[in-house]
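A.B. asks: Sharing a model that was predicted from the sequence below.
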Amino acid sequence: MSAETPQRAVSNGAPDNEEDTFEKDLNEMLQDAPSLNDSCSTVQSGSPRKIATAAAAPPTTFNSNPADSSHTRPYTGPPEQEATPSEKSKKTSNSNGMTRTISSKLYPTGCFSLAATSNIPLSSPQSNGDFVPKGSVTQTAVSKIDTIRSWSLNTYKCTRQLLSEKFGKGSRTVDLELETQIEALRETQRKYCNILRLARSLTNHFYYVVQTQKALGESFSELAAKSPDLQEEFTYNSETQRTLSRNGEVLLGAMNFFTSSVNTLCNKTMEDTLLTIKQYENARLEYDAYRNDLEFAQMGPRDSNSIPKVEDAKTKFEEHKQKYESLRADVAIKLNFLEENKVKVMHKQLLLFHNAVSAYFSGNETALDATLKQFNIKLKTANSSKPSWIEQ
């Protein structure tokens, strides 16, 4: 916005007097205006109080319109731009009756009243500027702390009980009948694992025997074709080795079925029962630890401070007692089921192993095939690979 040109209302006077009066009025108006250096220094120094004072100070005007007398305004543009100038008007008259209206516009370059506005509250009345976490986060943190605290106390009590039992200073709960069955199961598992290891070793060695018999039969067959003088002898031996290798593959199928069943019994069925036994032993250790705590609390004096501790110890003792008795019943049931299952499985597998080995070494091919049919064993032939996409 450019400055307005001074207008003359009446032009009937001497030119020199008019110019002198104009310069005099202009100097008086500039003297009445606020100092630009003070405003600029206020903005540069960054004093909020001075900025607010400079922004609120009304401009000096003579017969001016209030709507046009704004000295400063909020500005958010770049510093290179200029603020809206403040306008000042002054009406003068000279001795000749001439009247002038002078309008001046001030451009305080670089002097701005900075105002930052935002509709986002920096703090709520409830938080007073402090960070307030959500209720769910707080509850989760508290629950985790409680869980860690409970686990630490339980671990400490169980470790103390275990060490006292090892050094013979603490008492432990013993179920003689159940402990005997558990020890017998562990001994049975060790023996069955040994049988499994030997059966696998026999199966691996016999596999190489069968492969050797097959290769030997092929060699005899080739020599029978190339040796006319020994053709009959080579042919007999070739057929014998082929028969042995064919029956050996049948026996290998029976032996693989035997080792697979024993492996399931040892490493799955028995292991599942032993896992329950391990849980039972941990529950027994916790039960004894809290039982000793309850006995120690009951031995102390009865007062207002000890009664709540005794009640708390009694509650935890009852909780672990119920857990211990429940797992003890589970172990007893699983031991009975395991014994019945073991008898059924091993009766079938031992009969299979005996019949297959006897039929093979006696040369009874018919009995060997009947044994596999009796136990529903299907052999995997050498060409029994995955069917092609055409056959599918």
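C.D. replies: Everything's here; your move.
A.B. asks: For the rest of this, base every contact and every neighbour count on C-alpha atoms.
C.D. replies: Fine.
A.B. asks: ok, longest helix in this structure?
C.D. replies: When the chain is parsed with DSSP state H, its longest helix is helix 306-362.
A.B. asks: Quick check: which helices or strands does that helix pack against?
C.D. replies: Under the contact definition 3 or more Cα pairs under 8 Å, 6 or more residues apart in numbering; DSSP states H and E, helix 306-362 sits against helix 231-264, helix 270-299, helix 365-374.
A.B. asks: Off-centre distance for it?
C.D. replies: Chain-centre distance of helix 306-362: 35 Å, with Cα atoms, centre = their mean, to the nearest Å.
A.B. asks: okay, the angle between it and helix 365-374?
C.D. replies: For helix 306-362 against helix 365-374, the angle between stretch directions is 150 degrees (axes from the mean of the first three to the mean of the last three Cα atoms, to 10 degrees).
A.B. asks: The stretch 1-150 of the chain: helices as residue ranges?
C.D. replies: For the stretch 1-150 of the chain, the helices defined by DSSP state H, counting those that start in this stretch occupy 15-32, 36-45, 48-56, 135-166.
A.B. asks: Relative to residue 30, how far out is residue 22?
C.D. replies: 12 Å (Cα to Cα, to the nearest Å).
A.B. asks: Export the helices of the stretch 1-150 of the chain as CSV, with columns for mean neighbour count and distance to residue 323.
C.D. replies: Converted to CSV, these look like this (neighbours: other Cα atoms under 10 Å; distance: least, Cα to Cα, whole Å):
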stretch, mean neighbour count, distance to residue 323
helix 15-32, 13, 95
helix 36-45, 15, 75
helix 48-56, 15, 71
helix 135-166, 13, 14
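A.B. asks: so can I have JSON lines of those showing distance to residue 8?
C.D. replies: As requested, those are exported to JSON lines (distance: least, Cα to Cα, whole Å):
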{"stretch": "helix 15-32", "distance to residue 8": "10"}
{"stretch": "helix 36-45", "distance to residue 8": "29"}
{"stretch": "helix 48-56", "distance to residue 8": "33"}
{"stretch": "helix 135-166", "distance to residue 8": "76"}
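A.B. asks: Put this next to the previous one:
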Amino acid sequence: MIRTQFKTVYPFEVSGNQLRMLQADIEAIEAKDIFAPDKTISVATDINDKTNSSNLPNICKTNNSPQSPTNNLPKIGSLNIQRADLDKVQEKIKVIKKWTVNTFKNTKQNVLEHLGKVEKTIDIETEGQIEGLKELHKRYNTLLATAVTFQNHFTVLNKANRDLAEGFYQIGLKETELTNECNDNHEILKTVSQNGELFEKEINKFIDAMETLCDKTMQDTFITIQMYSTTRLEYDVAKCELNDLKDSNKATNASIEEAEEKVREYKNKYEGMINDVRTKISLLKENRLKVMKNHMHAFQQAFRAYSKSNMITVNCHTSTSNSQSFLEH
């Protein structure tokens, strides 16, 4: 379902004169032929050519025969420019001109939409899916940031376990009466640290999967969404131009038919992009759920193994000594 709506975002007003100036700029850019030769330069060139040709010796005139390789080459100063190269430059300049005009029109349309001056085409279902995906992307980024924070803290904790285990071992070498207790604590913390290293690897795998999902897989879909937004904007520009032609007294039937054909062309592109966006979002959902289920299951198994191994280690090294200190008598 496609509908249009007015959306007012900014409270300030744009005068009619300013809008007419923008329209005049567009028409001036479109109407100007940047490749038309300058008449004054052409006349001066013709006079110089006639004067120079009358003063040239006969040997120079023979060089201007059709067999001369430089006969048909346009000259700028002392340089000979190939016609093919000149055509390539002109084509590139035409492309830049077309891109500039289209960008100017799209920017103007975008501003007018924010001001609520023109109608904006909206596909409700597609826009709803896009907004839902944007919100989901924010939450996945939050989860990724939290996972990175957890990894950093866990790495520090695991290093502290190793250092503490080494500290108990050093005390046990000096305090012979505490050797057994220190060795138990040393073994417990050492084993916990080793288990933590295995769990760290699973955390890194989970973070790598999240980064791929957020920064590559989902970003590819957002690129398609951006193309969809640009196509929608171009479609609305074509519709506005058609409406302006119909309201104009100077419009001809040929120009109106051309504008209508342009609207149909952009409408087909817009509807095609709607299908592309929906397909991309559907495929992204399927891939996202599959990847997240696998990595979350692996994360859960790794955490369970880490906790279980630590519990077994603690139970195996629990002190069974029941002797009391002389202070407890």
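C.D. replies: Arrived safely, thanks for sending. Since the model is a prediction, treat every value here as computed from it, not as a measurement.
A.B. asks: mean shift between the longest helix of the first structure and the second structure?
C.D. replies: Superposed on the second structure, helix 306-362 of the first structure shows a mean distance of 2.0 Å to its aligned residues (mean Cα distance after the TM-score superposition for the first structure).
A.B. asks: Also compute the angle for that helix relative to helix 231-264, please.
C.D. replies: 170 degrees.
A.B. asks: Counterpart of residue 291 of the second structure over in the first structure?
C.D. replies: Superposed on the first structure with TM-score structural alignment, residue 291 of the second structure falls opposite residue 345.
A.B. asks: mind listing what that match touches?
C.D. replies: Contact analysis of residue 345 of the first structure by Cα atoms under 8 Å, 6 or more residues apart in numbering lists residue 261.
A.B. asks: and it, how far is that from residue 351 of the first structure?
C.D. replies: Going from residue 345 of the first structure to residue 351 of the first structure by Cα to Cα gives 10 Å.
A.B. asks: Give the equivalent position in the second structure for residue 175 of the first structure.
C.D. replies: Using TM-score structural alignment, residue 175 of the first structure pairs with residue 123 in the second structure.
A.B. asks: Leaving out chain neighbours, which residue sits closest to that match?
C.D. replies: Leaving aside its sequence neighbours, residue 123 of the second structure sits nearest to residue 2 (Cα to Cα, 6 or more residues apart in numbering; 4.5 Å).
A.B. asks: Quick one: the residues in the first structure that stretch 214-231 of the second structure pairs up with.
C.D. replies: Counting by TM-score structural alignment, stretch 214-231 of the second structure corresponds to residues 266-283.
A.B. asks: Now the matching stretch: buried residues?
C.D. replies: By neighbour count on 16 or more other Cα atoms under 10 Å, the buried set for stretch 266-283 of the first structure is 266, 269, 270, 273, 274, 276, 277, 280, 283.
A.B. asks: Return the member of those nearest to residue 167 of the first structure.
C.D. replies: The nearest member of these to residue 167 of the first structure, counting by Cα to Cα, is residue 283 at 20.3 Å.
A.B. asks: The nearest residue to the closest one once chain neighbours are set aside: neighbouring residues, count only.
C.D. replies: Residue nearest to residue 283 of the first structure in three dimensions, not counting chain neighbours: residue 324, with 5.1 Å by Cα to Cα, 6+ apart. Neighbour count of residue 324 of the first structure, defined by other Cα atoms under 10 Å: 22.
A.B. asks: For residue 324 of the first structure, give me its contacts.
C.D. replies: Residue 324 of the first structure touches 280, 283, 284, 287, counting by Cα under 8 Å, 6+ apart.
A.B. asks: Just to confirm, what residue in the second structure is aligned with it?
C.D. replies: By TM-score structural alignment, residue 324 of the first structure lines up with residue 270.
A.B. asks: can you check residue 233 of the first structure too?
C.D. replies: Under the alignment by TM-score structural alignment, residue 233 of the first structure pairs with residue 181 in the second structure.
A.B. asks: any idea how far residue 193 of the second structure is from that match?
C.D. replies: 18 Å.
A.B. asks: When these two are compared, which one has more neighbours?
C.D. replies: Counted by other Cα under 10 Å, residue 181 of the second structure and residue 193 do not tie: residue 193 has more neighbours, with 23 against 17.
A.B. asks: Double-check that one against residue 155; I have them as touching.
C.D. replies: No - if you go by Cα atoms under 8 Å, residue 193 of the second structure and residue 155 don't touch, sitting 9.9 Å apart.
A.B. asks: In the second structure, what residue corresponds to residue 157 of the first structure?
C.D. replies: Aligned against the second structure by TM-score structural alignment, residue 157 of the first structure finds its counterpart in residue 105.
A.B. asks: Any idea how many residues pack against the closest residue to that match other than its chain neighbours?
C.D. replies: The shortest distance from residue 105 of the second structure to any non-neighbouring residue, by Cα to Cα, 6+ apart, is to residue 237 (7.0 Å). The tally of other residues near residue 237 of the second structure (other Cα under 10 Å) stands at 23.
A.B. asks: likewise residue 167 of the second structure?
C.D. replies: Residue 167 of the second structure: 14 neighbours (other Cα under 10 Å).
A.B. asks: Next: residue 164 of the second structure.
C.D. replies: A count of nearby residues for residue 164 of the second structure, using other Cα under 10 Å, gives 16.
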